[in-house]
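Chemist: sharing a sequence plus its predicted fold:
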Amino acid sequence: MNDFPAGHSSLYQFLYYWQTLISGVLALIAAIITIMKLSEQIQVQERQHTETRQSKAWAARAMLLLCLSAISKYTSEMALWLLDNNRERPNSPDEVIKILVEKIEFLPANASKKIFEIIKQYQIMEARTRTRDRQTNDHIYEFSYLRALADSLFEFAREETNQVQEREPTRDNMVCALDGMLGLDRYHHQHVYDQVLERINRAPRHA
């Protein structure tokens, strides 16, 4: 004689003998559903993270264009200051450099490396031009180098290419930077221009 209700003994007996297995199967199904939901949540979070990082990358690229323009302007102002003792020293674009430091992590490695070189060259020139020893030709050459580094990122910043020139600025890059930096004032300081140009032609790094 059994304790199962009349008319349902077979069903209750089945459940009684297989309850452990049934509980295990139900637990497995619950675990699979949980895993699927967690996986879905992770995918959503990863997608949101990717979209957020992509948005920050585009924002950084837009800011880069403004920063490069400011650095180019700074090199021109510093060059003219070096050529004219009566000029007041231009303001340093420290805020621009701060923005570059903040945005560098959101840009591709090749662009980040170039920005690092720009920041390093900027800091070097800030230190050198703070001394009383004004070495006009050498400093103008170094500012041309800074300008050429900035110029190499303009196409990338304007989204015209995703490629960044990783090599040292060539002679043509340096001459273009020197001309852009001095503008028409080069004709008023032809002697200095020629000496800087000669150094560019001699420098192996620009071959």
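Modeler: Alright, I've got the coordinates.
Chemist: rest of the way, CA atoms for contacts and neighbours
Modeler: Will do.
Chemist: wait, doesn't residue 77 sit right on residue 92?
Modeler: No: between residue 77 and residue 92 no contact is recorded; they are 9.9 Å apart, counting by C-alpha atoms under 8 Å.
Chemist: of the two, who's got more company?
Modeler: residue 77 (20 against 16; other C-alpha atoms under 10 Å).
Chemist: with adjacent residues omitted, what lies nearest to the more buried one?
Modeler: residue 90 (6.3 Å; C-alpha to C-alpha, 6 or more residues apart in numbering).
Chemist: which residues touch that neighbour?
Modeler: Neighbour list for residue 90: 74, 77-78, 81 [criterion: C-alpha atoms under 8 Å, 6 or more residues apart in numbering].
Chemist: putting a second one here so we can go through both:
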Amino acid sequence: MVLGIIDLRLFQHVAEMDNPFSIIAFIYTWQTLISGVLALTAAMGTIHVMNLQRRDEWVKHNDRIYRSSLSARAKMPDAIDDISLYFKACFEFIKEGLSDFPKQPEKSINVLKESIQFLDNNSAEMIYELIVFYQIYNARLKSHSESRGTVDKDDIYFDTIKINSMNLNIFDFARNREKVISKRKLNRDDLKRSIIDLIGFMNWNLNPANKDFEKHLECIVEIRCPS
């Protein structure tokens, strides 16, 4: 702007003078460099302000995700309990040959689906596997019901034991006792714990047949689960 006001010939005249320390001569000689430095400084200032804005937006974004994650985790215990009751109802449905199909816990399943986006990779994958198998399980259970006993009952027993065990694996995480869901294959011990959860601790003195039934379920597990 200054260079536009002052006659450039004056700059040239001063620059040709013997005084090499003249400020005007210095500006005239290095005007391109000075302009570049000023432009660079302005650009760096702009970038700094933009970085501060982005950092502020990132913090707010993380806060929103964190609160959404807490909201999802807060809903999980009730959802897991509801799903567990469904599997117990399915177990009773199979065992007693009931006609009324258990009501599916769709709202609770949706809670798990929504929670996936806020979880760590391992936990998200384990819940995803539960949801996928839940869909497969319902199809098999319906097929078993419609087949009127022609489908192997032990197969659907095993599926019920397995999916209940997958659900039990999420309990501690849902109750915030664990930070992540352990990503591992189910073993016999997991499945046998699932049997106890499904049938409860039966009073064998009053009903000895209950002990035989539990042993039958354990045999199903041992046949279908090598280790």
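Modeler: Yep, that arrived. Note that this is a predicted model, so its numbers are computed, not measured.
Chemist: TM-score for the pair, please.
Modeler: The TM-score (TM-score structural alignment, normalised by the length of the first structure) is 0.83; 201 aligned residues with a C-alpha RMSD of 2.6 Å.
Chemist: ok so, going back, now which residue in the second structure aligns to the residue nearest to residue 77 of the first structure?
Modeler: In the second structure, residue 90 of the first structure lines up with residue 102, judged by TM-score structural alignment.
Chemist: buried residues in stretch 54-70 of the first structure, which are they?
Modeler: Buried residues in stretch 54-70 of the first structure, counted by 16 or more other C-alpha atoms under 10 Å: 56-57, 60-61, 63-65, 67-68, 70.
Chemist: pick the one among those residues closest to residue 202 of the first structure.
Modeler: Of all the buried residues of stretch 54-70 of the first structure, residue 68 has the smallest distance to residue 202 of the first structure: 27.3 Å, by C-alpha to C-alpha.
Chemist: give the aligned equivalent of that closest one in the second structure.
Modeler: So residue 68 of the first structure corresponds to residue 80, using TM-score structural alignment.
Chemist: quick one: secondary structure of that match?
Modeler: For residue 80 of the second structure, the secondary-structure state derived from DSSP: H, G, I helix; E, B strand; the rest coil is helix.
Chemist: need the contact list for it.
Modeler: Counting by C-alpha under 8 Å, 6+ apart, residue 80 of the second structure makes contact with 108, 167, 170-171, 174.
Chemist: can you tell me how far it sits from residue 200 of the second structure?
Modeler: Distance of residue 80 of the second structure to residue 200 of the second structure, computed by C-alpha to C-alpha, to the nearest Å: 18 Å.
Chemist: before we move on, what about residue 208 of the second structure?
Modeler: Applying C-alpha to C-alpha, the value for residue 208 of the second structure to residue 200 of the second structure is 14 Å.
Chemist: can you show me the helices along the first structure?
Modeler: Using DSSP state H, the helices of the first structure run over residues 9-83, 94-103, 109-128, 136-151, 154-157, 171-182, 190-202.
Chemist: so which of these is nearest residue 165 of the first structure?
Modeler: For residue 165 of the first structure, the closest of the helices of the first structure is helix 109-128, at 8.2 Å, according to C-alpha to C-alpha.
Chemist: which strands or helices does the closest one pack on?
Modeler: Counting contacts by 3 or more C-alpha pairs under 8 Å, 6 or more residues apart in numbering; DSSP states H and E, helix 109-128 of the first structure is packed against helix 136-151.
Chemist: okay, the helix it packs on sits on what stretch of the second structure?
Modeler: Going by TM-score structural alignment, helix 136-151 of the first structure sits over residues 153-168 in the second structure.
Chemist: return the set of buried residues in the matching stretch.
Modeler: 154-168.
Chemist: again with stretch 153-167 of the first structure
Modeler: 153-154, 156-157, 164.
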